[in-house]
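Chemist: no sequence for this one, just the structure:
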């Protein structure tokens, strides 16, 4: 285990808080005025992202924090940390695994399975279109760019191949039979693939579930990726986001499809790098660590 001097971890912690504040500035300002945002709110409502958790810097599994002039690192008071007799604080991997073993092993299996597959980039974001197909009431209070009939026509003129259960489960009843696959929670290990925008956004979900085992920079990288992907997800949706100043990615046209696929591939590559690091975190947890002297609360 690598020991980190107090000056280093204090600097990293401050920088992490500043980056987290920058990434969430818009949401925090809107939260103060109770303003809703059809793009960004997804990251907090669907994923249950907590600002206080996002701001908290963690060193990761194999780094211990040396005490400074003011004593041991504040992590000593946090769950799943332990403090040695000399004041060195470290993440207690064994204790964390004892509480979260099933979750860690599932995440490891799922992310490893996704990483082993080629990326499919022929979905064109049609999952969002299938969520409003032949539906008069929609999730977002925004008009449809092509109207209801035009939106339905786009769905009917394409083959839909959604692999992600958490997108498929929001399909309208009429759209379910149009999907070439029938994703379920049980088939997630077999179907999730690296080209899927939602599977890539889920890196943020898995990083959150792995909690303090995930180094701070990796946690924020996953959140930032999810934020960037969410924007494309909505730009390529049937909704008109011009009131947000966001141009549409018109996937019903050849030009829009080309733009979508290019950005989808870029996100897939970014997610692949982050997914590999999350797999490493899981592997380190599963291997375990020698229990330190005293657990924090």
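Modeler: Sure, I can see it. Predicted, not measured: the structure shown is a model, and the values here were computed from it.
Chemist: rest of the way, CA atoms for contacts and neighbours
Modeler: OK.
Chemist: which stretches in the stretch 151-297 of the chain count as strands?
Modeler: Secondary structure of the stretch 151-297 of the chain, counting by DSSP state E, counting those that start in this stretch: strands at 294-295.
Chemist: revised request: answer the last question for the stretch 1-150 of the chain.
Modeler: So, for the stretch 1-150 of the chain - with DSSP E, counting those that start in this stretch - the strands run 2-4, 63-65, 81-83, 89-91.
Chemist: residues making contact with stretch 165-180?
Modeler: Under the criterion CA atoms under 8 Å, 6 or more residues apart in numbering, residues 127, 130-135, 159-162, 182-185, 188, 198 lie in contact with stretch 165-180.
Chemist: here's the one I want to compare it with:
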């Protein structure tokens, strides 16, 4: 973790973006320093010299345990986060009840550049198949995106090609466990709840998010060989089968994390 964070900070300092790895630090709002700060979760009390690092931090209050000073996450902070807890609980609970859909083949990244020309490119790297080849792939298969935060970046020409026209309200209606971005977002939802949840869970979600991001971009239309990533050629039957195998493994890890998150949130409600 420290190696990854350090590499990101070094790249940022010299203005060298990474099209795959930076996403977890730029799209998601959790600062790198927050990943390095350990939290035991609500209901635990920290004692000893290390508590000075927590005094005054958001969510923490001073307490005494057996006459010894300590810090813990306050009930007031828990109350302030009640609506977020309710939303995340509902979202992951509904997502978990739905079957994993494994037929999208990661085409959301292709839809984000479809017929958009150079202006639609989201990264300073070339397209593997060029613009015409990329457009042809989108036109050869249906778009089945269920994740609003991917759909909202579709080009205007790609929007009507999707099976669903998604809105923010669709998060609770269409999110399903096969979606790579639904698995990536577990990191976001745990991070939003800050010190209420243990850092071990946050790091597990971060690791899954990284795995999903790598597949997401390997299956994208971008040529990332210069960064050490071999393509998952979803324009071919072999590539689609490879994508589905990796997607299924990520979905299984996401399902286990939803159970863990849901159990902890149930104890906070």
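Modeler: Structure's in. What do you need? Keep in mind it's a predicted model, so treat the numbers as computed, not measured.
Chemist: ok so, going back, got the strands of the stretch 1-150 of the first structure as CSV, with mean neighbour count and distance to residue 49 of the first structure columns?
Modeler: What follows is those, written out as CSV (neighbours: other CA atoms under 10 Å; distance: least, CA to CA, whole Å):
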stretch, mean neighbour count, distance to residue 49 of the first structure
strand 2-4, 13, 28
strand 63-65, 22, 25
strand 81-83, 24, 22
strand 89-91, 30, 22
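Chemist: would you point out which residue is most central in the second structure?
Modeler: Against the mean C-alpha coordinate of the second structure, by CA atoms, centre = their mean, the closest residue is residue 184 at 2.4 Å.
Chemist: that one matches what in the first structure?
Modeler: Taking TM-score structural alignment, the alignment pairs residue 184 of the second structure with residue 201 from the first structure.
Chemist: got the contact list for that match?
Modeler: The neighbourhood of residue 201 of the first structure, defined by CA under 8 Å, 6+ apart, consists of 222, 225, 226, 227, 229, 230, 271.
Chemist: and the fourth one, what does it touch?
Modeler: Taking CA under 8 Å, 6+ apart, we find residue 227 of the first structure in contact with 40, 43, 201.
Chemist: including distance to residue 81 of the first structure, could those go into CSV?
Modeler: Shown next, in CSV, are these (distance: CA to CA, whole Å):
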residue, distance to residue 81 of the first structure
40, 32
43, 27
201, 28
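Chemist: corresponding residues in the first structure for stretch 133-147 of the second structure?
Modeler: Going by TM-score structural alignment: stretch 133-147 of the second structure matches residues 150-164.
Chemist: ignore what I typed, I meant stretch 229-244 of the second structure.
Modeler: Against the first structure, the aligned range for stretch 229-244 of the second structure is residues 246-261 (TM-score structural alignment).
Chemist: give me the buried subset of the contacts of stretch 165-180 of the first structure.
Modeler: The neighbour-count criterion (16 or more other CA atoms under 10 Å) marks 127, 130-134, 160-162, 182-184, 188, 198 among the contacts of stretch 165-180 of the first structure as buried.
Chemist: could you identify the most distant pair in the residues you listed?
Modeler: Between any two of these, the greatest separation by CA to CA is 27.0 Å, found for 134 and 188.
Chemist: neighbours of residue 223 of the first structure, just the number please.
Modeler: Taking other CA atoms under 10 Å as the criterion, the count of residues near residue 223 of the first structure is 25.
Chemist: distance of it relative to residue 286 of the first structure?
Modeler: As judged by CA to CA, to the nearest Å, residue 223 of the first structure and residue 286 of the first structure stand 24 Å apart.
Chemist: over to residue 115 of the first structure?
Modeler: For residue 115 of the first structure, the distance to residue 286 of the first structure (CA to CA) stands at 18 Å.
Chemist: neighbour count: those two, which is higher?
Modeler: Taking other CA under 10 Å, residue 115 of the first structure and residue 286 do not tie; residue 115 has more neighbours (19 against 16).
Chemist: give the contact list for that one.
Modeler: With contact taken as CA under 8 Å, 6+ apart, residue 115 of the first structure is in contact with 193, 194, 272, 275, 276.
Chemist: between those residues, which is nearest residue 54 of the first structure?
Modeler: Taking CA to CA as the measure, residue 54 of the first structure sits nearest to residue 275 out of the contacts of residue 115 of the first structure, at 18.3 Å.
Chemist: once you drop chain neighbours, what's closest to the residue mapped onto the closest one from the second structure?
Modeler: If you follow residue 275 of the first structure across to the second structure using TM-score structural alignment, you land on residue 258. Take residue 258 of the second structure and drop its neighbours on the chain: the residue closest to it by CA to CA, 6 or more residues apart in numbering is residue 92, 6.2 Å away.
Chemist: check the spacing between residue 81 of the first structure and residue 57 of the first structure real quick.
Modeler: From residue 81 of the first structure over to residue 57 of the first structure the distance is 13 Å, taken as CA to CA.
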